[in-house]
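>>> how would this look folded up:
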Amino acid sequence: MARAWLGLGANLGEPTAQLEQAVLLLAGSPGLQIVKRSSIIESAPWGVTDQNPFRNMVLEVETESTPEGLLALCLGIEQEMGRVRTMHWGPRLIDIDVIAYERIELKSPTLTLPHPYAHERDFVLGPLREIAPDMADWIVGRATA
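Down below sits the predicted model:
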């Protein structure tokens, strides 16, 4: 099993409840086990700032999936929960990003690891530092290297 870190966020509907629903759906996914979860924090929007504040958290998981397979699982859960992508960095019912997968550096048409903006986002780094400070430091180090 590989270790990976997922960033979750929501700012429409009942964001905290949606994060908890996403955690339950991930926990019920075959070949995936949640190892640690951060606190849920409130954060200002990033990118498009004229929208509701977000609730965010990070999960550390063990997975049998490849990085692309894990991304597909996350996107499938977003779709199952009713996410419709209408605006880049816009409001959302749920967002599940693969932040890091082991210490793999990857750039493919569908996935970049570590997440290309993780080092700029306090709403990712704060919760990540809570549960995996070494991984947060590694991500910041990759961006400044």
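>>> Only C-alpha atoms from now on, for both contacts and neighbour counts.
Will do.
>>> Quick one: the helices in this structure, in order.
Ranges of helices in the chain, per DSSP state H, are 15-27, 67-80, 122-131, 133-144.
>>> Give me whichever of those is most buried.
Sort the helices of the chain by mean neighbour count, taking mean count of other CA atoms under 10 Å, and helix 122-131 sits at the top with a mean of 20.
>>> list the helices and strands it packs on?
strand 41-43, strand 54-63, helix 133-144 (3 or more CA pairs under 8 Å, 6 or more residues apart in numbering; DSSP states H and E).
>>> And those: which comes nearest Gly28?
strand 54-63 (12.1 Å; CA to CA).
>>> now what about that closest one, what contacts it?
1-11, 15-16, 19, 31-45, 70, 123-124, 127-128, 131-132 (CA atoms under 8 Å, 6 or more residues apart in numbering).
>>> rewinding a little: Serialize the helices and strands packed on helix 122-131 to TSV and add fields for distance to Leu24.
As requested, these are arranged in TSV below (distance: least, CA to CA, whole Å):
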stretch	distance to Leu24
strand 41-43	18
strand 54-63	12
helix 133-144	24
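>>> To compare with the earlier structure, here is another sequence to fold:
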Amino acid sequence: MAQVYVALGANLADPISQLNNACEALLSLAHADSFSVSSYYRSVPMGDVEQPDYVNAVAGFQTMLAPIALLDALQSIENQQGRVRELRWGPRTLDLDLLLYDNQLIDTPRLTVPHYGMRERSFVLVPLADIAPELILPDNTPLSSLLNESLRAELVLAQAPTAE
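Below is the predicted model:
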């Protein structure tokens, strides 16, 4: 059984509903009573593409799925919710990123864990700290040491989660 953390993001087709639906789908991958999700936060999009603000969250759960099987399941959920991969950092109905898989370091052509950009992204660190404030990253860095008030100020609370 592996403890995993997944970042959720959406900025098209009613983003809050997209995250709620994604949480329902993620529940099917989770071991009984292990699922938790952060509050939802609004954030400014990355990159130079003109688009609406995002709604972001992080879910944590235990799963029996191996890393690549979990990645396949996450991509299937994205596709079921209308994800189209046209433009890097472009608008999307749903983005699910595997942030952490237990304490493993994974570096394959399809999957990098910990997620390569998580340390610099307020929309990942703040919601992750909501559900795992004592988390220690695989390189022994405490999550709390990566957080500061300016990171928290980049986000606006959008909604408390509905699926737990």
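>>> where does the TM-score land?
The TM-score (TM-score structural alignment, normalised by the length of structure 1) is 0.89; 140 aligned residues with a CA RMSD of 1.8 Å.
>>> Quick check: ChimeraX command selecting the buried ones in the contacts of strand 54-63 of structure 1.
Selection of buried members from the contacts of strand 54-63 of structure 1 for ChimeraX, criterion 16 or more other CA atoms under 10 Å:
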select :3,4,5,6,7,8,9,10,11,15,16,19,32,33,34,37,38,40,41,42,43,44,45,70,123,124,127,128,131,132
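>>> quick revisit: I'd like the helices of structure 1 as CSV, with distance to Ile94 of structure 1 appended.
As requested, these are exported to CSV (distance: least, CA to CA, whole Å):
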stretch, distance to Ile94 of structure 1
helix 15-27, 7
helix 67-80, 6
helix 122-131, 15
helix 133-144, 22
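>>> out of those helices, nearest to Trp89 of structure 1?
Smallest distance to Trp89 of structure 1 across these (CA to CA): 13.8 Å, for helix 122-131.
>>> Provide a list of residues in contact with the residue nearest to Leu12 of structure 2 when sequence neighbours are not counted.
Once flanking residues are discounted, Leu12 of structure 2 sits nearest to Thr93: 4.7 Å by CA to CA, 6 or more residues apart in numbering. Residues near Thr93 of structure 2 by CA under 8 Å, 6+ apart: Ala10, Asn11, Leu12, Ala13, Pro15, Gln18, Glu78, Gln81, Gly82, Arg83, Val84.
>>> Now which residue in structure 1 aligns to Thr93 of structure 2?
Under the alignment (TM-score structural alignment), Thr93 of structure 2 maps onto Leu93 of structure 1.
>>> so which of the helices of structure 1 gets nearest Pro114 of structure 1?
With CA to CA as the yardstick, what comes closest out of the helices of structure 1 is helix 133-144 (6.5 Å).
>>> quick one, the closest one and helix 122-131 angle?
Here helix 133-144 of structure 1 runs at 140 degrees with respect to helix 122-131, directions being taken by axes from the mean of the first three to the mean of the last three CA atoms, to 10 degrees.
>>> contacting residues for Trp138 of structure 1?
Trp138 of structure 1 neighbours (CA under 8 Å, 6+ apart): none.
>>> cool, and Asp53 of structure 2?
Asn11, Arg42, Ser43, Val44, Pro45.
>>> What of Gln104 of structure 2?
Val113, Pro114, Pro138.
>>> Can you add distance to Glu149 of structure 2 and give those residues back as a markdown table?
Formatted as a markdown table, the contacts of Gln104 of structure 2 follow (distance: CA to CA, whole Å):
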| residue | distance to Glu149 of structure 2 |
| --- | --- |
| Val113 | 26 |
| Pro114 | 23 |
| Pro138 | 24 |
